[in-house]
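Trainee: quick one, what's the 3D model for this:
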Amino acid sequence: MQFRYLGDSGLKVSELTFGNWLTHGSQVENDTATQCVRAALDVGISTFDTADVYANTQAEVVLGEALKGERRESLEIFTKVYGPTGPKGHNDTGLSRKHITESINGSLKRLQTDYVDLYQAHRYDVETPLEETMQTFADLVRQGKVLYIGVSEWNAQQLRDAAALAKELKIQLVSNQPEYSLLWRVIESEVVPASRELGISQIVWSPVAQGVLTGKYKKGQELPEGSRATDAKGGAGMIARWLKDDVLDAVAQLEPIASDLGLTQAQLSLAWVLQNDNVASAIIGASRPEQVTSNAEASGITLEPEVMSRIEAIFDGLAETDPSKTQMPPRREV
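Mentor: Okay, here's the model as predicted:
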């Protein structure tokens, strides 16, 4: 396992982060989830990403239990705040001082830790002043509950505004967590250049497009039993946008390239994401420990320019590149 610095900080993270969105506490039984975490540790993954909203707090609980007994100093534990985790009351969401303060306290208890290495604003809050949000984050840093600050799915201007306040408050805004894969490249034209300028890294989610880029879904064939595409708890809704004939035709063309390199399609897709020097880590999920072990082999792979060109030509015209597609939450009802 290789490691990269997160933003302009001195914090190193593993090139692959183990994430438990859509799995722990919902899609995968707790004992299997723990086995996946153990597999991640065995292959050298030290970075773990979750969020309070995943499985309505249960993903944090499962991760906390799975990491119990590990040397805390050897881990980087990330979580997020924004979405509702309680009865969805009027202060149960967003990035207000009240919600952030209550959320970090809950996350620390569930994760069984005194601090998180990275606390991320899960989405931009259009209704709370950014100054309030950043001041609250700064207070958490000074209290020792949070070491570094990150965000998720923020656009270039939002990153610039937050970075300016972080500098003024003397805290480190080091990361953004966007969706990024061969099929979803909306960060490349604006977010990545701004991030390089600001000293911010990307920790990318869905680098294999919810599993589509692994090649497990074939045009004209039944969906694999037990796959994310058959998960009625959330996975099926997310992956449906990629289960189209033109996308599946393109994905099939990755197979001979991967084979020539001695890689699986998942490893090839992960390696492609990691060629972007602004990506500090790619988040992998798993429903079985052997998936973690296999995907970990993508770390440290260098793809030659000719291979990169072949891969990207396959998805020319299919990949989404519009920077305005950066995910934004709707206005909250009062």
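Trainee: when you work out contacts or count neighbours from here on, use the C-alpha atoms and nothing else.
Mentor: Will do.
Trainee: what packs against the one helix or strand Lys109 maps to?
Mentor: Per DSSP states H and E: Lys109 is located in helix 97-111. For helix 97-111, the elements it packs on are helix 58-67, strand 76-81, helix 130-143, judged by 3 or more C-alpha pairs under 8 Å, 6 or more residues apart in numbering; DSSP states H and E.
Trainee: need the winner for burial among those.
Mentor: strand 76-81 (a mean of 24; mean count of other C-alpha atoms under 10 Å).
Trainee: relative to helix 58-67, how tilted is that strand?
Mentor: Going by axes from the mean of the first three to the mean of the last three C-alpha atoms, to 10 degrees, strand 76-81 is angled at 170 degrees with respect to helix 58-67.
Trainee: show me what strand 76-81 is packed up against.
Mentor: By 3+ C-alpha pairs under 8 Å, 6+ apart, strand 76-81 packs against strand 47-49, helix 97-111, strand 116-121.
Trainee: what angle do it and strand 116-121 make?
Mentor: Going by the same axes, to 10 degrees, strand 76-81 makes 30 degrees with strand 116-121.
Trainee: following up with a second sequence; could you model it the same way so I can compare the two?
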Amino acid sequence: MSFSERVYNVWDYFKLQNVNRKLFSKSVEICKELDYGDACDYIENADKTASLVFMNRNDALHYPLPLMPHVISVEGFFLENPKPLDQHYANIIEKAGKHGIIVASFGSLFRRLWPELRTIFAKAFAALPQTVIWSYEGPTPEGLGNNTIVSNWIPQESLLNHPATKLFVTQCGASSSFQALHYALPVIGVPFFWDQPFYCHKLSHRVKSGQTVSLEGITSKKLQRAMKEVIENKTYKANADRAAAIYHDQPIPPKDKLVYWAEYVIHHKGAPHLRSQAANELNFFQHYLLDIIALVCCVCIIIGTVLVIITKKVILFIVSYQKDKYD
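Mentor: This is a model prediction of the structure:
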């Protein structure tokens, strides 16, 4: 990372810590209002007392991270085996022919888009030779092309799994990002908020299976060029295939891993032996080794001071000796 990216990363870390504190505080407040008693204390200290922490991450997508033994990655455990497409969508794909289809979905929160943005998407989709299946609800967008099919619900995983799908246009939510990884699809990421810029950055910069188009300054032409580039440049698809191979190369399926570790905790009546006591008990100065650094600095200063004094004494002695000798 560049210096500016590292500064932003530190800022984002402390901002996220603050958000987490507020969420835990609100959870404890609700718990006490409902009079759940001692359970509220467990919520307040969950990050320090939880036997296990399940994380939705995978090395194919995320950067390497040092994790404690009680932190378990269960990447994409929510993915289902896609069902066969019904006749309606099968006919759409058949009519799409050699150009194939594009799946566009921005999650449940963004099925409705403001007028300017839905027009931008509609015009960009209309300029492509592929058939676009767009998960969208609301007024018909201005400039909607004959090649674009809008529906307030689509069989997303079944469509993503189909070999005719050439591109996935997504907001890069956690679920959508893992679907793109799982089904080895090139992506165009259009992040809206929260963790979506993070996942878009991972897909476009780490996996290199697509491009990110920011909402700031987005135009139909810019979006169209990005989609055309990702579809026609086979490097993106090759990178998606490589990342999918890494993602799937696991010793145990994510769902089985989740069940195993949950049963492990039940079997052992908790798993405090997996948690680091030091991580929870060290204060700020100990955690960042500031006390050790201070000690080393003090020792170096003392040694340096002593050496300077000794050197000064030796020099003065030599000068005095030489002076006395010639006198």
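Trainee: tell me how they score on TM after superposing.
Mentor: The TM-score (TM-score structural alignment, normalised by the length of the second structure) is 0.23; 115 aligned residues with a C-alpha RMSD of 5.9 Å.
Trainee: quick revisit: may I see the helices and strands packed on strand 76-81 of the first structure arranged in CSV, with distance to Asp139 of the first structure and mean neighbour count as well?
Mentor: Listed next are those as CSV, based on distance: least, C-alpha to C-alpha, whole Å; neighbours: other C-alpha atoms under 10 Å:
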stretch, distance to Asp139 of the first structure, mean neighbour count
strand 47-49, 22, 24
helix 97-111, 10, 18
strand 116-121, 12, 24
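Trainee: will you turn the ones you listed into a markdown table that also has distance to Asp31 of the first structure?
Mentor: Below are these laid out as a markdown table (distance: least, C-alpha to C-alpha, whole Å):
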| stretch | distance to Asp31 of the first structure |
| --- | --- |
| strand 47-49 | 17 |
| helix 97-111 | 17 |
| strand 116-121 | 24 |
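Trainee: out of those, which is closest to Leu270 of the first structure?
Mentor: Between Leu270 of the first structure and these, the tightest spacing by C-alpha to C-alpha is seen for strand 47-49, at 16.1 Å.
Trainee: what's that closest one in contact with?
Mentor: By C-alpha atoms under 8 Å, 6 or more residues apart in numbering, the surrounding residues in contact with strand 47-49 of the first structure are 13-14, 16-20, 75-79, 283.
Trainee: now the two most distant members of these.
Mentor: Longest span within those, C-alpha to C-alpha: Val13 and Asn20, 16.8 Å.
Trainee: more neighbours, these two?
Mentor: Counted by other C-alpha atoms under 10 Å, Val13 of the first structure and Asn20 do not tie: Asn20 has more neighbours, with 29 against 22.
Trainee: can you get me a residue count around Tyr31 of the second structure?
Mentor: If you look again at residue 31 of the second structure, you'll see it is Cys, not Tyr. Using other C-alpha under 10 Å: Cys31 of the second structure sits among 18 other residues.
Trainee: hmm, I was thinking of Tyr8 of the second structure
Mentor: Neighbours of Tyr8 of the second structure using other C-alpha under 10 Å come to 11.
Trainee: now it: how far from Phe14 of the second structure?
Mentor: Separation of Tyr8 of the second structure from Phe14 of the second structure (C-alpha to C-alpha, to the nearest Å) stands at 10 Å.
Trainee: now swap in Phe285 of the second structure and tell me
Mentor: 17 Å.
Trainee: Val319 of the second structure now?
Mentor: Relative to Phe14 of the second structure, and taking C-alpha to C-alpha, Val319 of the second structure is found at 58 Å.
Trainee: doesn't Phe178 make contact with Glu157 of the second structure?
Mentor: No. If you go by C-alpha atoms under 8 Å, Glu157 of the second structure and Phe178 don't touch, sitting 11.0 Å apart.
Trainee: and those two? Which one has more around it.
Mentor: Neighbour tally, Glu157 of the second structure and Phe178, criterion other C-alpha under 10 Å: the higher count belongs to Phe178, 25 against 21.
Trainee: tell me which element that one is part of?
Mentor: helix 174-182.
Trainee: which other helices and strands does the helix or strand following that helix contact?
Mentor: Downstream of helix 174-182 of the second structure, the first helix or strand assigned by DSSP H and E is strand 187-189. Using 3+ C-alpha pairs under 8 Å, 6+ apart, the elements in contact with strand 187-189 of the second structure are strand 165-170, strand 210-212, helix 220-232.
Trainee: so which elements touch the second one?
Mentor: Right, strand 210-212 of the second structure. strand 187-189, helix 196-201, helix 220-232.
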